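*Asks:* Pasting the sequence and the predicted model now:
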Amino acid sequence: MITEPAPAKINLALHVRARRADGYHELETLFAFVADGDVLTFAPGPASFAVTGPFADSLAGEGDNLVLRAARGFADAFGVAAEGAWVLDKRLPVASGIGGGSADAAAALRALARLHGVGLDDPRLFAVADALGSDVPACLLGRAALGTGRGEQLVPLDDLPPLPALLVNPLVAVSTGPVFRAWDGVDRGPIAEGATLARALAGRNDLEPPARSIAPVIGAVVARLQATGPLIARMSGSGATCFALYEEEAARTAAVAAIRAAAPDWWCLETRLA
């Protein structure tokens, strides 16, 4: 059996530059990953797929999970059998802007690559990831990176410290498509140059205003995070998960205690940058 982590991604900054003729958007984003997320296991043999964990019910009845699509894509690309028993421990909320499904797909590709002796830098593996979704290549890389294009053109970044992080989701699912469609179309400029954390602090998430128009509670989440005195607090991806980074673990511990007391129904994850 192979066990592969599927850590959550966060967008430290996400600048939407233009709508493209192919229906996608031209982006600049600073990807980062945390130490925690879903966990995927695989054992070769008869085909099956099961979901466990606190958010398993959110995927109930989903006929074609990204994990299975990733396995089929790997089998087609490398001419090997990729059938087996998959078990996804779903610890991250779905439709939440932290790449849960994309991270799961990337974990499936890494697991199969380990099984079949395929290097993670094999361009065929990247091509499979790219065909599955714009965030899957970044999740396959699994490290901080500057993403451009649709987010699939990646430049690794090596200067992010393992800062304590807090992820908060009000348990409101936000679909990516409506958020992008609600973007106002204004190009507010590129991500700055310099050290990654400084670039993040100077940046923004252009999808936060349209996401707030769809799910106003996002504004309340960001406000509560900002009130805890973090280095940065912002929505990730297309929402509704928001994050905060702290200099010390004690500050993060105090922050999560305050948020859980004020909003006990919100999902919180205490973690750190990986």
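*Replies:* Now that the structure is in, tell me what you want to look at.
*Asks:* Please count neighbours and contacts with C-alpha atoms only from this point.
*Replies:* OK.
*Asks:* Run a quick neighbour tally on residue 199.
*Replies:* 16 (other CA atoms under 10 Å).
*Asks:* part of a helix, is residue 154?
*Replies:* No: using DSSP: H, G, I helix; E, B strand; the rest coil, the secondary structure at residue 154 is strand, not a helix.
*Asks:* Now do the same contact list for it.
*Replies:* Contacts of residue 154 were listed using CA atoms under 8 Å, 6 or more residues apart in numbering, and they are 138, 145, 146, 147, 148.
*Asks:* any idea how far it is from residue 27?
*Replies:* Separation of residue 154 from residue 27 (CA to CA, to the nearest Å): 12 Å.
*Asks:* Quick check: neighbours shared by these two?
*Replies:* Common neighbours of residue 154 and residue 27 (CA under 8 Å, 6+ apart) are 147, 148.
*Asks:* another one to put next to it:
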Amino acid sequence: MTVKLFAPAKINLTLHVTGQRADGYHLLDSLVVFVDAGDQIAAQAADVSSLEVTGPFAGGIPTGPDNLVMKAAEMAGVPMAMTLDKRLPPASGIGGGSADAAAALKAAARLRGRPASAEDVLSLGADVPVCMRAAPARMRGVGELVDRVRLPALHMVLINPRVEVPTPAVFARLADKENAPMPEALPEFPDGIALADWLSTQRNDLEKPATKVAPEIGAALTALALMPDVLMVRMSGSGATCFGLFEDRENAEQAARNIAEANPWWWVKSASTLPSV
């Protein structure tokens, strides 16, 4: 039996860094959504785990034990022959590796019939628990606290200027690690425009330090901000992928075409959020 699973991109609509633990891990408060752009994993039971990587971003992706997908298979205790169709740029702040690991864990559960424990999931990375759910959520702590939220549909353009941004380098540039969280109770949002308006009052605390590491992020944000119908723009995660929100998918697709034509070396993708469940 072959199991095929979609590994959607994770977008941090907000990312507030609220503290740092004694062990060095940072505390976050982040509103997260998932979109209809992502990777795909195909897996089947095998005597020994293996990984083949295909797709436009296959180059340079390790296939050995250091890959999160292989670590997920080892942790689950289910040897699998896996093929990863890599369509998201690596090290880009949209959770590609974490989403791939989550998909591998789900594949192992389908083949074995037993889900991974919460502790094992978190051991693979802070984003893996929320990627296991792949639905709108508020993520807090070091990633172990995940609360589902109901959000209206959002339509967006994603831009990655084809630069990889190491997360440790971004956190090293963050001057203040004790910042205010989002409100304890989130507002009700009647539509995407209301949500975009509220998001404009929130932050990604890593955006400024990431831009210092990779100035190309500033160019991507500017390109999005110059689109006539954009509602708001922000960087996702620790970068370098940026997003702009639009009222509908048609406007997002037109903006993506315009930006891609002017910047053919960038990764540009229109996307819409996956629904709340």
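*Replies:* Yes, it's here. Just so you know, these numbers come straight off a predicted model, no measurement behind them.
*Asks:* so which of the contacts of residue 154 of the first structure is the most crowded?
*Replies:* Result: residue 138 is most packed of the contacts of residue 154 of the first structure (other CA under 10 Å), 31 neighbours.
*Asks:* hang on, residue 229 of the second structure packs against residue 246?
*Replies:* Yes: when contacts are counted by CA atoms under 8 Å, residue 229 of the second structure is listed as touching residue 246 (6.4 Å).
*Asks:* you'd agree residue 108 of the first structure is up against residue 65?
*Replies:* No: at 11.2 Å, residue 108 of the first structure does not count as touching residue 65 under the criterion of CA under 8 Å.
*Asks:* Which parts of the stretch 151-274 of the first structure are strands?
*Replies:* Applying DSSP state E, counting those that start in this stretch to the stretch 151-274 of the first structure gives strands spanning 153-156, 164-169, 232-235, 242-245, 267-272.
*Asks:* And residue 229 and residue 246 of the second structure? Which one has more around it.
*Replies:* Set residue 229 of the second structure next to residue 246 and count neighbours by other CA under 10 Å: residue 246 wins out with 26 against 17.
*Asks:* Quick check: that one vs residue 122 of the second structure, distance?
*Replies:* 33 Å.
*Asks:* Give the aligned range of the strand or helix carrying residue 147 of the first structure in the second structure.
*Replies:* Assessed by DSSP states H and E, residue 147 of the first structure sits inside strand 145-149. In the comparison with the second structure, strand 145-149 of the first structure aligns to the range 137-141 (TM-score structural alignment).
*Asks:* That stretch vs the first structure, mean deviation?
*Replies:* Mean deviation of stretch 137-141 of the second structure relative to the first structure after superposition (mean CA distance after the TM-score superposition for the first structure): 0.6 Å.
*Asks:* contact partners of that stretch?
*Replies:* 26-33, 130, 145-150.
*Asks:* same question, stretch 186-205 of the first structure
*Replies:* 12-18, 28-30, 157, 159-160, 232, 234-237.
*Asks:* Contact partners for residue 265 of the second structure?
*Replies:* Counting by CA under 8 Å, 6+ apart, residue 265 of the second structure makes contact with 161, 162.
*Asks:* er, residue 238 of the first structure I mean
*Replies:* 96, 97, 174, 175, 176, 179, 180, 207, 208, 211.
*Asks:* rerun at 7 Å
*Replies:* Counting by CA atoms under 7 Å, 6 or more residues apart in numbering, residue 238 of the first structure makes contact with 97, 176, 179, 207, 208, 211.
*Asks:* Spatially nearest residue to it (excluding sequence neighbours)?
*Replies:* residue 97 (5.0 Å; CA to CA, 6 or more residues apart in numbering).
*Asks:* name the helices or strands packed onto the longest helix along the second structure?
*Replies:* If you go by DSSP state H, the second structure has its longest helix at helix 96-112. The elements that helix 96-112 of the second structure packs onto, with contact taken as 3 or more CA pairs under 7 Å, 6 or more residues apart in numbering; DSSP states H and E, are strand 2-12, helix 68-76, helix 128-133.
*Asks:* mean distance, that helix to its aligned residues in the first structure?
*Replies:* Helix 96-112 of the second structure versus its aligned partner: 0.8 Å mean (mean CA distance after the TM-score superposition for the first structure).
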